[in-house]
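A.B. asks: Please work out how this folds:
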Amino acid sequence: MSALFPANPASSAIPAATSASRRRTIVATTIGNGLEFFDFTVYGFLALVIGKLFFPTFDSYGQLLLTVASFGVGFIMRPLGGIVIGAYADRAGRKKAMTLTIFLMALGCALIAFTPTYAAIGVAAPIVIVLARLIQGFSAGGEVGASTTLLVEHATPANRGYMASWQFASQGLGVMLGAVVVGGLSFSLTPQAMQSWGWRVPFVLGMLIAPVGMYIRRHLEESLHISPEAAAAPRESSLKIVCTQHGRTVLAAILSLVGGTTAAYVVTFYMPTYAVRELGLTPSVALFGAALTGLISFALAPFVGRLSDVVGRKPLILWSRIALAVLIYPGFLWLNASPTPAVLFIVLGALSIGLVAQTVPGITMLPEMFPKAVRASGMSLVYSVGVALFGGFAPFISTWLLNATGSKLAPAWYLVAMTVVSLLGLVWLRDHTGRDIDAAGAHAAAA
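C.D. replies: As a prediction, the model looks like this:
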């Protein structure tokens, strides 16, 4: 890894043990978070199959709408998970919070894997599925905040972008693995076998997250050190501190998050369904496209993180969002004019590059905005609320807009609008690139 990413001059004096600790943190966080996102996102890739099995009383459009809505339901619990688990991470430590999220995600996977379909138990089936998605959403709301905070706190001011980039890289890894598994099953099984039992396989595999994740994260080095006296002392609510002392930053950060999170969930999770239903491509081709977006995120994120450490977070976010806004509509136009696998892969590849270029510096900025005592809480609150409001329901809104307008280009206009709106929040955010975020007064101003 050091050969791919040579040491930054500003951090060349770091002791070898500390550098080794950072490498272990990257590996453990990437694998654990990748497994979590595999569990959480594979549901989106199986939307068409799950819709037929759990919402059979509706027509095909109703089935899809309800399935992507239940995908979005998982995001309703993200803010609560972010608040509860973020506060736990700020009081008990990042490692304990990340261990908790692993078991919650595995529990949600188990519920989905073994729930009988609507044909067997009636309306109880979709109810259990929604419950499972709520548990997974609660888990994911705390996972991103705790893991990103841990990565940032193991970094130096000169390489925080690179360290935090592995959080988004791990999301790409989870997406890629999920798409490959579902795509392989779709390609190798008959439609009957896929609907009978094949769709359950990814969720059974996802249950492995508990023992694997526990083993990996047991060796992480905690970045929050609290004395027994401080731990026992009464403490003001983390949520109260974040909202009262950093309220302007929270609002600006959520607004800034709109573009990236909408783009992520439209490009990565809605496009496979769009490619099958609207473009007539096969499920295996559509899922290969999703795997491509995951691969680009995983491979490109560390390089973008390094770049953000050099040029700054805000300039990179600004220009990548402008580029993405310009590319979205022509990409959808070309895709509808020539709906071939090659065009799909080219469009998804271009949009994915723009997505990585804005998301990596964006996810690095979030924990940099808050002091260490409430960093996980602040990061979790901003990320989970932003994703819940604008990311999780992006597939639902895209599906509804497409049906309401009758235009296959409707998702493109929605994505362009959200990208432009997100630039407003960016104006009010302070760029902490290269600064000591734990220095006194580092978070006194927001712009």
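
A.B. asks: From now on I want contacts and neighbour counts done on CA atoms only, so please keep to that.
C.D. replies: Will do.

A.B. asks: For residue 365, give its distance to residue 420.
C.D. replies: According to Cα to Cα, to the nearest Å, residue 365 and residue 420 sit 19 Å apart.

A.B. asks: Mind listing residues that contact the helix or strand harbouring residue 426?
C.D. replies: Secondary-structure element containing residue 426, defined by DSSP states H and E: helix 410-427. The list of residues contacting helix 410-427 from outside it, by Cα atoms under 8 Å, 6 or more residues apart in numbering, reads 251-260, 262-263, 266, 314, 318, 321-322, 324-325, 328-329, 332, 398-399, 401-402, 447.

A.B. asks: Between residue 365 and residue 420, which is the more surrounded one?
C.D. replies: Legend: neighbour count by other Cα atoms under 10 Å for residue 365 and residue 420, higher for residue 365 (25 against 16).

A.B. asks: Contact partners for residue 179?
C.D. replies: When the contact criterion is Cα under 8 Å, 6+ apart, the partners of residue 179 are 42, 45, 287-288, 290-291.

A.B. asks: Next, the structure of the following sequence, for comparison with the previous one:
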Amino acid sequence: MSPSTLAVSKTRQVVAAVVGNALEWYDFIVYGFLAGFIARQFFPAEDEYTSLLMALATFGVGFFMRPVGGVLLGVYADRKGRKAAMLVIIQLMTLAIAMIVFAPNYAAIGLGAPLLIVVARMLQGFATGGEYASSTAFLVESAPAHKKGLYGSWQLVGQCLAVFCGAAMAAAVTHFFAPQTLELWGWRLPFVFGLLIGPLGLWIRKYMEEPQAFVEARRQVRGNGPGLWQVVSTYRRAILVSMGLCCGGTVSFYVVLVSMPTFAHSNLGLPLDQVLLVQMFAVALMTLVIPFAGALSDRLGRRPVLMGFTLVFFIMVYPLYVWVAAAPSIERLLLMQILLCSAIGGYFGPGPTALAEQFPIEVRSTGVSVAYNVTVMLFGGFAPLIVTWLSKAMATPVAPSFYVLLTSLVSLLGIYYMHDAVRDSKALSMPLGGEL
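C.D. replies: Here you go, the predicted model:
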């Protein structure tokens, strides 16, 4: 294969993973942006606060299925291939979004309405549970040896594209439609968009190629390879370290990115359409930082880049929340989101590759799925619910920062104990007595 053909092939691999991943996460995330409208349509209660909590709880319900989907689809990806798993995942997600698009509201069918939403969210959780590990393994294994950080970073670029598109669609419908129209049917339009582009993601992934590194590793495995419990027992240290790596980033993603529009509108009284525009700008900037940080980790190592950006984020988050809460305004919110999202982007860049490198190829999808999805279920899935409750219980709008600070500390521990493939390989390649 000529160098130009090889470059085109690798570009096609990245595009297939990123576009499909963005479609997956768009459907999952847009629910968080429109939680307020969904609450009133499917979870009516005596007061709006209780109704919103019920909708956010349903957002978290999907995360109970993520470890199940992550494990089953992770094992499937390790045995049958990354491509096979990623095709199944996008089909399941398309079915789930169709259920939300066509679900009658509570006024039409009573308790059947919230039950349909719960089932759809669980199906979304099952599918998304397998997405992160399968697409991360696919990208890292498709990468040249000296660009694994850059290639892995495109996993989070796909997620940021999903957040950006979700915010754009939510901003559009809240700006152009009257509140009455939004309540009746306008809130469904962003989900319709996700449903329409589902077949595109399926078509793109149909023409992916299995990474050669995975094909070669699979040839050396006897039978079906290690089972789930063997992976958990053999690689328990790698799983615990990976959970630490995931913890802060996961909570930051759902608190600073997904639930911030609802939080800023409900707790700070800022206009929702303007808040969504702020979110779009901050996420666009973060999307630019991610591949830069991933490429930087290929030169400096995963640990220094992860540690540096996590410390910067840890130092900034509480003062910024206090500053914005003291005098809420769109301008202050914009500056806060620019700073926080830039730091998160620096962490997200090398994050996926660092996780993948904690496990050998033959068990990579299973190991990453277990660590990532258990962490997301325990700390991320109910983050919007937790910060909403904390703000009410503590009577302070800075309460979300406490949860983010705690989980960032856990990530700092994970970063300290992680295996840094870049720095370890440099140490091995140096002459005896050499220094890093």
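
A.B. asks: TM value for the aligned chains?
C.D. replies: Comparing the two superposed chains by TM-score structural alignment, normalised by the length of the second structure, the resulting TM-score equals 0.93, with 425 aligned residues with a Cα RMSD of 2.1 Å.

A.B. asks: Between which two of the contacts of residue 179 of the first structure is the distance greatest?
C.D. replies: With Cα to Cα as the measure, no two of the contacts of residue 179 of the first structure lie farther apart than 42 and 288, at 13.4 Å.

A.B. asks: Comparing these two, which residue is more hemmed in?
C.D. replies: Legend: neighbour count by other Cα under 10 Å for residue 42 of the first structure and residue 288, higher for residue 42 (25 against 21).

A.B. asks: Translate the more buried one into the numbering of the second structure.
C.D. replies: In the second structure, the residue paired with residue 42 of the first structure according to TM-score structural alignment is residue 30.

A.B. asks: can I assume that match is in contact with residue 190?
C.D. replies: Yes - under the criterion of Cα atoms under 8 Å, residue 30 of the second structure makes contact with residue 190 at 7.3 Å.

A.B. asks: At which residues are the strands of the first structure located?
C.D. replies: Listed in chain order, the first structure contains no strands at all (DSSP state E).

A.B. asks: in it, which residue is closest to the centre?
C.D. replies: With distances taken as Cα atoms, centre = their mean, the residue of the first structure nearest its centroid is residue 171 (5.7 Å).

A.B. asks: OK, contacts around the alignment partner in the second structure of it?
C.D. replies: Residue-level alignment of residue 171 of the first structure against the second structure, with TM-score structural alignment as criterion, gives residue 159. With contacts defined as Cα under 8 Å, 6+ apart, residue 159 of the second structure is in contact with 21-22, 25-26.

A.B. asks: how about a markdown table for these, with distance to residue 40 of the second structure added?
C.D. replies: As requested, the contacts of residue 159 of the second structure are arranged in a markdown table below (distance: Cα to Cα, whole Å):
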| residue | distance to residue 40 of the second structure |
| --- | --- |
| 21 | 30 |
| 22 | 28 |
| 25 | 24 |
| 26 | 22 |
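
A.B. asks: out of those, who has the most neighbours?
C.D. replies: Compared across those, residue 21 has the highest neighbour count, 29 neighbours, by other Cα under 10 Å.

A.B. asks: Is it in contact with residue 133, as I believe?
C.D. replies: No - here residue 21 of the second structure lies out of contact with residue 133, judged by Cα under 8 Å, at a distance of 11.0 Å.

A.B. asks: can you list residues touching both of these two?
C.D. replies: Counting by Cα under 8 Å, 6+ apart, nothing touches both residue 21 of the second structure and residue 133.

A.B. asks: Off-centre distance for stretch 27-39 of the first structure?
C.D. replies: Its chain's C-alpha centre lies 11 Å from the corresponding centre of stretch 27-39 of the first structure when counted by Cα atoms, centre = their mean, to the nearest Å.

A.B. asks: Check stretch 310-321 of the second structure too.
C.D. replies: On the basis of Cα atoms, centre = their mean, stretch 310-321 of the second structure sits 20 Å off its chain's mean C-alpha point.

A.B. asks: with the first structure superposed, average distance for it?
C.D. replies: Averaged over the aligned pairs, stretch 310-321 of the second structure sits 0.9 Å from the first structure after superposition, using mean Cα distance after the TM-score superposition for the first structure.

A.B. asks: Onto which residues of the first structure does that stretch map?
C.D. replies: Following TM-score structural alignment, the partner segment of stretch 310-321 of the second structure in the first structure covers residues 321-332.

A.B. asks: next one: stretch 200-210 of the second structure
C.D. replies: Mapped onto the first structure using TM-score structural alignment, stretch 200-210 of the second structure covers residues 212-222.

A.B. asks: which residues touch that stretch?
C.D. replies: With Cα under 8 Å, 6+ apart as the criterion, stretch 212-222 of the first structure contacts 21, 24-25, 28-29, 31-32, 35, 93-95, 98-99, 102, 150.

A.B. asks: Residue 71 of the first structure: which of the residues you listed is nearest?
C.D. replies: residue 35 (17.8 Å).

A.B. asks: what comes up buried for stretch 14-26 of the first structure?
C.D. replies: 19, 22-26 (16 or more other Cα atoms under 10 Å).

A.B. asks: Aligned counterpart of residue 309 of the first structure in the second structure, please.
C.D. replies: In the second structure, residue 309 of the first structure lands on residue 298 (TM-score structural alignment).

A.B. asks: Can you report how many residues neighbour the closest residue to that match other than its chain neighbours?
C.D. replies: Distances taken as Cα to Cα, 6 or more residues apart in numbering put residue 149 closest to residue 298 of the second structure, at 5.5 Å, once the chain neighbours are dropped. Applying the criterion other Cα under 10 Å, we find 31 residues in the vicinity of residue 149 of the second structure.

A.B. asks: Likewise for residue 178 of the second structure?
C.D. replies: 11.

A.B. asks: now residue 406 of the first structure
C.D. replies: Other residues within reach of residue 406 of the first structure by the criterion other Cα under 10 Å amount to 10.
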